[in-house]
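> quick one: sequence plus predicted model below, questions after.
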Amino acid sequence: MNGKWIHICVAAATAGALAGSAIAAERLDIGKREYEANCVACHGPKGKGDGPFNEFLRVKTPDLTVLTRNNGGLFPVNRVLEAIDGRALVKGHGTREMPIWGDVYDAQAQPQFDDYGYNAKLFVWARTLALVDYLSRLQVK
């Protein structure tokens, strides 16, 4: 899956998840917001693995900007998705029985209001894809 396809998927999922929102999806970088809220502490502001929590970790935090380079020039979309949602075991993210971000996103997907149609799976998928898209944009050339 190339970068353009990721952008298309994120735009479609985001449009569906934010339908009716006063904020236009194209002006809101959901992936960047997700990264800053959930990843910066360990992976650092630029994804280099130099976040402020690193001194407390037993596992070295990877440099997320070289994922494409380390995968033969192709961004590893599926591997990144599985690391984020918990399908792949990442020591720093918890066990398979407790996938941290998959569970967190799922818990946050609970509707705040009952008077409108809501799709929790779409909400979780849109946030996850937006984060994957942002990580693909952090890649060094």
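Yep, it's here. Quick caveat: nothing in here was measured; it's all calculated off a predicted structure.

> every contact and neighbour count from this point should use C-alpha atoms.
Noted.

> how about the nearest residue to Leu57, chain neighbours excluded?
Spatial nearest neighbour of Leu57, chain neighbours left out: Gly92 (7.9 Å); criterion: Cα to Cα, 6 or more residues apart in numbering.

> next, the one to line up against it:
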Amino acid sequence: MKGFYTTFCAFLVAAPMHVLAQDADVEAGHQEFTASCAGCHGETGKGDGPLAGLLGIETPSLTLITKRSGGGDFPFYNTLKLIDGRDVRAHGGEMPLWGERFQASATSQRGETADMVARGRILSLVYYLASIQEE
């Protein structure tokens, strides 16, 4: 029974940390979005950024990713791969291949590789995009 209580107490302590980690991921993603994406997709992600009119394509609303994928769960992995663009060049056109851009500009002070830094920036973006989906 002692093992149960130890596990249960550890769960209670860890659960709030998980929520805080998610909030931190979303906030980091919001900052990345503002710096890298809002120029085209707009501050709210609806495709109405100040540069959107200069593009040769209609800039999509990023608040409708779940709806466009058929509803249900947010397509986390697919969104991650599309933003990265290094393995799946489906977005093409005028959207940058963020994996390449982030990797090229990566700096680390703790020994991460450029690829690790790029993937972390993209991951934070995906967490943020998941948080702004319209019902």
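Here it is on my side, so go on. Fair warning: this is a prediction, and the values are worked out from it, not measured in the lab.

> counterpart of the residue nearest to Leu57 of the first structure in the second structure?
In the second structure, the residue equivalent to Gly92 of the first structure is Glu94, according to TM-score structural alignment.

> does its match touch Leu54 like I think?
No: counting by Cα atoms under 8 Å, Glu94 of the second structure stays clear of Leu54, with 10.5 Å between them.

> so Asp50 of the first structure, which state does it fall into?
coil (DSSP: H, G, I helix; E, B strand; the rest coil).

> OK, contacts around it?
Applying Cα atoms under 8 Å, 6 or more residues apart in numbering to Asp50 of the first structure gives the contacts 42-44, 61.

> identify the residue of the first structure aligned to Thr107 of the second structure.
By TM-score structural alignment, Thr107 of the second structure lines up with Gln110.

> what about Arg135 of the first structure, how many neighbours?
One correction, residue 135 of the first structure is Leu, not Arg. 21 (other Cα atoms under 10 Å).

> map it across to the second structure for me.
Matched by TM-score structural alignment, Leu135 of the first structure corresponds to Leu129 in the second structure.

> hmm, its match is touching Leu62, no?
Yes: applying Cα under 8 Å as the test, Leu129 of the second structure and Leu62 come out as touching, 6.9 Å apart.

> from what I can see the match of Thr107 of the second structure touches Ala120, true?
Yes: between Gln110 of the first structure and Ala120 a contact is recorded at 6.7 Å, counting by Cα under 8 Å.

> tell me where the second structure has strands.
Applying DSSP state E to the second structure gives no strands.

> residue boundaries of the helices in it?
Assigned by DSSP state H, the helices in the second structure fall at 2-36, 38-41, 65-68, 76-84, 98-104, 114-131.

> what span of the first structure lines up against the third one?
Residue correspondence for helix 65-68 of the second structure in the first structure, counting by TM-score structural alignment: residues 67-70.

> and the match of Leu135 of the first structure, how close does it get to Thr7 of the second structure?
Distance of Leu129 of the second structure to Thr7 of the second structure, computed by Cα to Cα, to the nearest Å: 33 Å.

> just Leu80 of the second structure next, same as before
Leu80 of the second structure sits 33 Å away from Thr7 of the second structure, going by Cα to Cα.

> and for Thr79 of the second structure?
Applying Cα to Cα, the value for Thr79 of the second structure to Thr7 of the second structure is 35 Å.
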